[in-house]
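# Generate coordinates for the sequence data below:
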Amino acid sequence: MKNSGKLGIMLLAITLLVIAVIDISSDKQVDWTRSYDQRDKIPFGLYFTHTELPKILGDSTQVADFSSTNYSDIKKFLSGKEQATVLYIVNEFYEGKETIAELVAFVDRGGEVFISANSFPHELLDTLGLDMEYYYPQNFGEVWDVNDRPFALSNGTEAYYKDLEYPGFFYGLNAPETKKIGYFQTNEREMPNFLEIKRKNGRFLIHLEPLMFTNYYMLKQPNFLYAAAALRLISRKQVYWFDALLQDQNATRTPLRVLLQNAGLREAWYILLFGLLLFLLFRSKREQRAVPVIEPEPNLSKEFAKTIATLYYENGNPGNLVEKKIEYFLYELRTYYLIDILTLEEDGFAKHLSAKTGVALADCAALVALIIRYKNIRSSTDAELLTVNKQIEDFKNKANML
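Below you'll find the predicted structure:
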């Protein structure tokens, strides 16, 4: 047990040492993945916006997350929430036509929907009477100067975004219920990228470029002012923010999600598991398997003899016992003294037996006569059985056979 404990401590120390070496030597590169996840603190995550949104909209604003966009679930979720705003900040808004129909019905009843995405499905654009495209330079080899392409809101707030090389824009805005509230400038033209679409009792706020709301830009003052001004167009005090990660069926749902999502913690977890595997492997080889205790077979000769005797006694046939007693005695004579018992009835047998055993000739002659008399008798009394038994036992005692 002491060796196993020492091995475990050594493996733990080695694991901690390997973790420290990996942590010190690893190149901590910045993760520029555009996750748009409310929990991510990477540059293009939404942690800052998700945390500060109540302050941006006012301290009385309440923000809650929702995840399911299943048709039946979204219908039930939106029911009775016409005084709230549903907020989407996602890479692509790819909901199905049933969900889109429920969102449109929600707006018609008085709800508000704010969507910021890089692309929208045809069903939504067609329902809202919109067309969109991406702005590309006529010469694809041309180098763009982001300082010549500001993004602006209708209230005059401006900001520049160096990562938006080919921004999206809307066109063909002829409907009176559609209002341009944001745009970017290029070649002295205003390209709409933020719209308000009123429908009956509610409205849609449709925004292109969700990158503007990520941590990287929200921590820069001009960009923060632009994004905050865009978010302040939300007019409701209850906001339901769509959580894309929970809706993703491939998202990690294990309680170890925090460990698995962090590169350093994930490596430490795997090393720890590997160390435990080595520990169990070495321990299984070092410790001897328990040997089962096998009890020896008990000696039941006495019980067996008692059982046989009881059967003979209950059978009530002493003659059979006399026969067995004589046969066993003759077997002992043949075994101990090598006497040929086939000559039992010959005249010289008693003399030969006396010479072999050292018992008086008269005793030997009397015993031989008794044996010859009862050897072939099938029926006898208890008294006769006792007589035969006594004579044989006395002879064995005199011949030292006991």
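
# For the rest of this, base every contact and every neighbour count on C-alpha atoms.
Noted.

# Please, where are all the strands along this structure?
62-66, 85-89, 112-117, 131-134, 151-153, 158-159, 168-171, 178-186, 189-199, 202-208, 238-242 (DSSP state E).

# just these: most buried one?
Highest mean neighbour count among these (mean count of other CA atoms under 10 Å): strand 85-89, with a mean of 25.

# residue contacts, the residue nearest to K41 when sequence neighbours are not counted?
Sequence neighbours aside, Y47 is the residue nearest to K41 in space, at 5.5 Å (criterion: CA to CA, 6 or more residues apart in numbering). Shown in contact with Y47 (CA atoms under 8 Å, 6 or more residues apart in numbering): 37-41, 214-215.

# how about the strands of the chain, which one is nearest N389?
strand 62-66 (102.9 Å; CA to CA).

# which helices and strands sit right next to the closest one?
Applying 3 or more CA pairs under 8 Å, 6 or more residues apart in numbering; DSSP states H and E, we find strand 62-66 packed against helix 47-57, strand 238-242.

# I'd like the ones you listed as TSV, with distance to G156 appended.
Putting these into TSV (distance: least, CA to CA, whole Å) gives the following:
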stretch	distance to G156
helix 47-57	18
strand 238-242	26
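
# next up, for comparison:
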Amino acid sequence: MDKKLKIYIGLLVLIVLGIFYVESVKPKEINWYPSYAAKHKIPYGTYVLHKEMPSLFPKSEVKDVYQNPYVYLKDDKNNGTYFFLDNKVNFDKDELNQLLEFAERGNDVFIATNGIHLDTLQIQTSYLTTSAFEEKAYQKMSNPIFGGKEYHFDRDFSKLYFSEVDTLNTTVLGELVVRNENDSIISKKPNFIKVNHGQGNFYLHTFPQAFTNYNMLLDSNYEYVANVLSYLNNQQKNETGAGGGSNSRSAILWDTYYKTGKSRITSPMHYILSTKSLKWAYYIGLIGVLFFIIFKGKRNQRLIPVITPLKNQTLAFTRTIANMYYEKSDHKNIAEHKINYFLEYIRIKYRLSTLNIDERFYKNLANRSGNSEEKVVTLFKKIEQIQLKSSITEEDLVALNKAIEDFKAYKKQ
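Okay, the predicted model is just below:
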């Protein structure tokens, strides 16, 4: 290994080590992905709420449900409050029917999402827009018992509210309040409602961000979450249970199926790259293989033989003829070479033997070359005359060359 290669490898190692160092010491970027998964501690995860659920519902059991509602609610022994929390929740027809039956027999369904379609409950949602130059949105409970306190979420979000509801079966529990730069209320819309259905209820909320880690730890916003969930707490059938005996314990059924950030392993490589330790192990392994190829390949590489390119024999032949002509003026020798080259030309181009130069040969050559038989005979008579002479003049050589070139030129026409 030469000195120059060692310098390059050393620089490569320093660059790789520098990249590792920078990656290890630089501040980790905040992940604002709307996960809503209970295992995630990122701002839009729900790790804090999930951990606090047992304290918010001390008389209830918190169960994680990993199946879709249609499969899980097939067993009618599953009762309590089905808790849905995600960016978007869209049930298919069978799932919605199961949830409706679940509520009809005295259970509750809580859904906090930025988008949902529940035409069966006769509700519609819309997005609130205002003309205020600077606006702030607040969440507020409607019941005066909560003191009318407003809670502010300091990040942008879609201001979804309930534009149409079934007034006979719906109760407004919370509102979205929008204020302008002068702190004056410019809009107030319902964003938390209760819809009666059978013996149970649907609790619908259009601001799922309120239940995320970021909002729970922002100022006193956890109070708002506790106020919202207090409606569920008051509805627990702690003594008789929904559809159960006197000793049954109601449950909070925490949905983990409808979660944007739920665990998905689409491929082994996806799993490796999604885990920090495995990802760096994979990269280090690739770098190790690269070094192995560089050093091992250079050590064991077989020598590549040097192939000398073929010499240009045509150029050598031309130089030989030129020397003979200009230096020695050996016209006879030049003519002999010219004749031999011409006979070789006939053998290759027209596939004719030149051993016997007779009438049959003249006829075949005339037919294949396109020249007249008379022209062919005249040319070969001239060749024969030159071959019989011991020496020839320059004029004889020029005449021979012209006759041969005329013969070839006719073929090219």
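
# TM-score them against each other, please.
Here the TM-score for the pair of chains, by TM-score structural alignment, normalised by the length of the first structure, is 0.57; 266 aligned residues with a CA RMSD of 3.4 Å.

# Narrow the contacts of Y47 of the first structure to those in helices?
N215 (DSSP state H).

# Compare the contacts of Y47 of the first structure and tell me which is most surrounded.
T214 (28 neighbours; other CA atoms under 10 Å).

# which residue in the second structure lines up with that residue?
Here T214 of the first structure is matched to T212 in the second structure, going by TM-score structural alignment.

# quick one, what contacts its match?
Contacts of T212 of the second structure (CA under 8 Å, 6+ apart): 36, 43-49.

# Which entries within these meet the buried criterion?
Among those, the ones that count as buried by 16 or more other CA atoms under 10 Å are 36, 43-49.

# quick one on the thing from earlier: could you let me know which of the contacts of T212 of the second structure ends up closest to L218 of the second structure?
Closest to L218 of the second structure, out of all of these and judged by CA to CA, is P43, at 10.6 Å.

# Identify the residue spatially nearest to the residue of the first structure sitting at the aligned position of that closest one, adjacent ones excluded.
In the first structure, P43 of the second structure lines up with P43, judged by TM-score structural alignment. Nearest in space to P43 of the first structure, with sequence neighbours left out and distances taken as CA to CA, 6+ apart, is Y216 at 4.5 Å.

# Kindly provide the distance from that neighbour to G110 of the first structure.
With the distance defined as CA to CA, to the nearest Å, Y216 of the first structure ends up 34 Å from G110 of the first structure.

# Check the burial of the closest residue to D31 of the first structure other than its chain neighbours by counting its neighbours.
Computed as CA to CA, 6+ apart, the closest residue to D31 of the first structure that is not its neighbour in sequence is I42, at 6.2 Å. For I42 of the first structure, the count of nearby residues is 19 (other CA under 10 Å).

# And for G129 of the first structure?
14.

# need the contact list for the counterpart of it in the second structure.
Using TM-score structural alignment, the partner of G129 of the first structure in the second structure is Q122. Q122 of the second structure makes contacts with 164-166, as judged by CA under 8 Å, 6+ apart.

# At the geometric centre of the second structure, which residue sits there?
Taking CA atoms, centre = their mean as the criterion, H270 is the residue nearest the geometric centre of the second structure, at 11.6 Å.

# Share the number of residues neighbouring L273 of the second structure, please.
If we define neighbours as other CA under 10 Å, then L273 of the second structure has 15 of them.

# Ignore what I typed, I meant K28 of the second structure.
For K28 of the second structure, the neighbour count with other CA under 10 Å is 8.

# so what corresponds to it in the first structure?
Aligned by TM-score structural alignment, K28 of the second structure pairs with K28 of the first structure.

# quick revisit: just to check, the residue nearest to D31 of the first structure is in contact with Q261?
No. I42 of the first structure is beyond contact range of Q261, at 11.9 Å (criterion: CA atoms under 8 Å).

# picking that back up, out of the helices and strands packed on strand 62-66 of the first structure, which gets nearest to A117 of the first structure?
strand 238-242 (12.3 Å).

# what's that closest one aligned against in the second structure?
Residues 251-255 of the second structure are where strand 238-242 of the first structure lands, counting by TM-score structural alignment.

# mean deviation of that stretch from the first structure?
Superposed on the first structure, stretch 251-255 of the second structure shows a mean distance of 1.1 Å to its aligned residues (mean CA distance after the TM-score superposition for the first structure).

# Check what contacts that stretch and list those residues.
In contact with stretch 251-255 of the second structure (CA under 8 Å, 6+ apart) are residues 60-66, 79-85.

# let's see it at 6 Å
60-65, 80-84 (CA atoms under 6 Å, 6 or more residues apart in numbering).

# out of those, who's nearest I339 of the second structure?
Closest to I339 of the second structure, out of all of those and judged by CA to CA, is V65, at 99.9 Å.

# Against V143 of the first structure, how distant is K162 of the first structure?
Using CA to CA, we find K162 of the first structure at a distance of 12 Å from V143 of the first structure.

# between these two, what contacts are shared?
What both K162 of the first structure and V143 touch, as defined by CA under 6 Å, 6+ apart, is an empty set.

# which stretches of the stretch 201-350 of the second structure form helices?
213-216, 222-234, 268-274, 276-300, 313-323, 331-349 (DSSP state H, counting those that start in this stretch).

# Which stretch among the ones you listed is buried most, on average?
It is helix 213-216: most buried of these by mean count of other CA under 10 Å, with a mean of 23.

# which residues are contacting that helix?
Contacts of helix 213-216 of the second structure (CA under 6 Å, 6+ apart): 43-46, 48, 222.

# same thing but 10 Å
Contacts to helix 213-216 of the second structure, defined as CA atoms under 10 Å, 6 or more residues apart in numbering, come from residues 32, 36, 38, 40-50, 151-155, 208-210, 221-226.

# Let me see the contact set for the aligned partner of Y160 of the first structure in the second structure.
Matched to the second structure by TM-score structural alignment, Y160 of the first structure sits across from H152. Residues in contact with H152 of the second structure, defined by CA under 10 Å, 6+ apart, are 136-140, 177, 210, 215, 218-221, 224.

# roughly how far apart are I19 of the second structure and N215 of the second structure?
Distance, I19 of the second structure to N215 of the second structure, using CA to CA: 35 Å.

# Same check on A316 of the second structure?
A316 of the second structure sits 90 Å away from N215 of the second structure, going by CA to CA.

# try K149 of the second structure
16 Å.

# Surely T260 of the second structure is in contact with F84?
No. With contact defined as CA atoms under 10 Å, T260 of the second structure does not count as touching F84 (11.9 Å).

# so T49 of the first structure makes contact with V63?
No. With contact defined as CA under 10 Å, T49 of the first structure does not reach V63; the gap is 11.3 Å.
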